[in-house]
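Colleague: Sequence first, then the predicted structure:
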Amino acid sequence: MVNRKVRILVACGAAIAQSSMLQMMISSYLDKKKVSYDIQKCTFYELQNKIQAWNPDFVYTVGQPPFQMREGLHHDGMSIFTGVGRDKTLAELYDMIQKLEA
């Protein structure tokens, strides 16, 4: 497992309701798993600059972002948001965290 804080960025159109819920659900899950993390949220408009400035390990979005991201960075957060497939998606996140390099 990585020995640093995992950086997660969540985004949606307005960075109000949907990304806030996504942020809360991911944070709650990672707290239970005792994972050290930083999580931030932003709008789709801010997303590209935020990725360049902050270099997150993972980006979760509710909706399709307006540009293509490198493979392995972007993940669809809709299942976490709606609850349909939430457990599977969060377990996949945890597995990916386990494989991160320091």
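Modeller: Received it, and whenever you're ready, just let me know what you need.
Colleague: use CA for all of it now, contacts and neighbours both
Modeller: Noted.
Colleague: So Met25 is in contact with Ser79, correct?
Modeller: No - assessed by Cα atoms under 8 Å, Met25 is found out of contact with Ser79, at 11.0 Å.
Colleague: what are the ranges of the strands in the chain?
Modeller: For the chain, the strands defined by DSSP state E occupy 6-12, 37-43, 58-61, 74-76.
Colleague: tilt between the second one and strand 6-12?
Modeller: For strand 37-43 against strand 6-12, the angle between stretch directions is 20 degrees (axes from the mean of the first three to the mean of the last three Cα atoms, to 10 degrees).
Colleague: let's bring in a second model and compare:
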Amino acid sequence: MKIYDEKNKKMVVVQQCDVCGESVKLQVNDVQLRDGVLSANWGDASSVGGNVYHLDLCHDCFKYALSALREKRRSLAMFNEEIDLPDEDFGRIDRPAPNNK
């Protein structure tokens, strides 16, 4: 959830978790980082009729959502040997190395 400046409607002054209301900013060594986003954009042909979802998540709520998805995958794989169990990197995409010039 984004809260905008009253005078400048394009400037976000506070960004809160859509689940718990905490800040989605994470402070690491005096650097403020943005936390998780969960989003989906379902096409018109899907059963949800073109709905678009966007949730800003704090660190704890993102970890909770990821944990719930890992558990769902484990339950599906429990009796199906063709499904690999998720590891610690489940859902993670490697970021390219910073370009140090």
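Modeller: Looks like it arrived, so ask away. Fair warning: this is a prediction, and the values are worked out from it, not measured in the lab.
Colleague: Next, the TM-score between them, please.
Modeller: Remark: TM-score between the superposed chains equals 0.26 [TM-score structural alignment, normalised by the length of the second structure]; 38 aligned residues with a Cα RMSD of 3.8 Å.
Colleague: nearest to Gln98 of the first structure, of the strands of the first structure?
Modeller: strand 6-12 (10.3 Å; Cα to Cα).
Colleague: tell me what the closest one is packed against?
Modeller: helix 17-32, strand 37-43, helix 44-54, strand 58-61 (3 or more Cα pairs under 8 Å, 6 or more residues apart in numbering; DSSP states H and E).
Colleague: Among those, which comes closest to Asp87 of the first structure?
Modeller: Closest among those, once you apply Cα to Cα, is helix 17-32, at 9.4 Å.
Colleague: for the closest one, packing partners?
Modeller: strand 6-12, strand 37-43, helix 78-82, helix 86-98.
Colleague: Reformat these as JSON lines; add distance to Tyr60 of the first structure and mean neighbour count.
Modeller: Shown next, in JSON lines, are these (distance: least, Cα to Cα, whole Å; neighbours: other Cα atoms under 10 Å):
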{"stretch": "strand 6-12", "distance to Tyr60 of the first structure": "5", "mean neighbour count": "23"}
{"stretch": "strand 37-43", "distance to Tyr60 of the first structure": "9", "mean neighbour count": "17"}
{"stretch": "helix 78-82", "distance to Tyr60 of the first structure": "9", "mean neighbour count": "18"}
{"stretch": "helix 86-98", "distance to Tyr60 of the first structure": "10", "mean neighbour count": "15"}
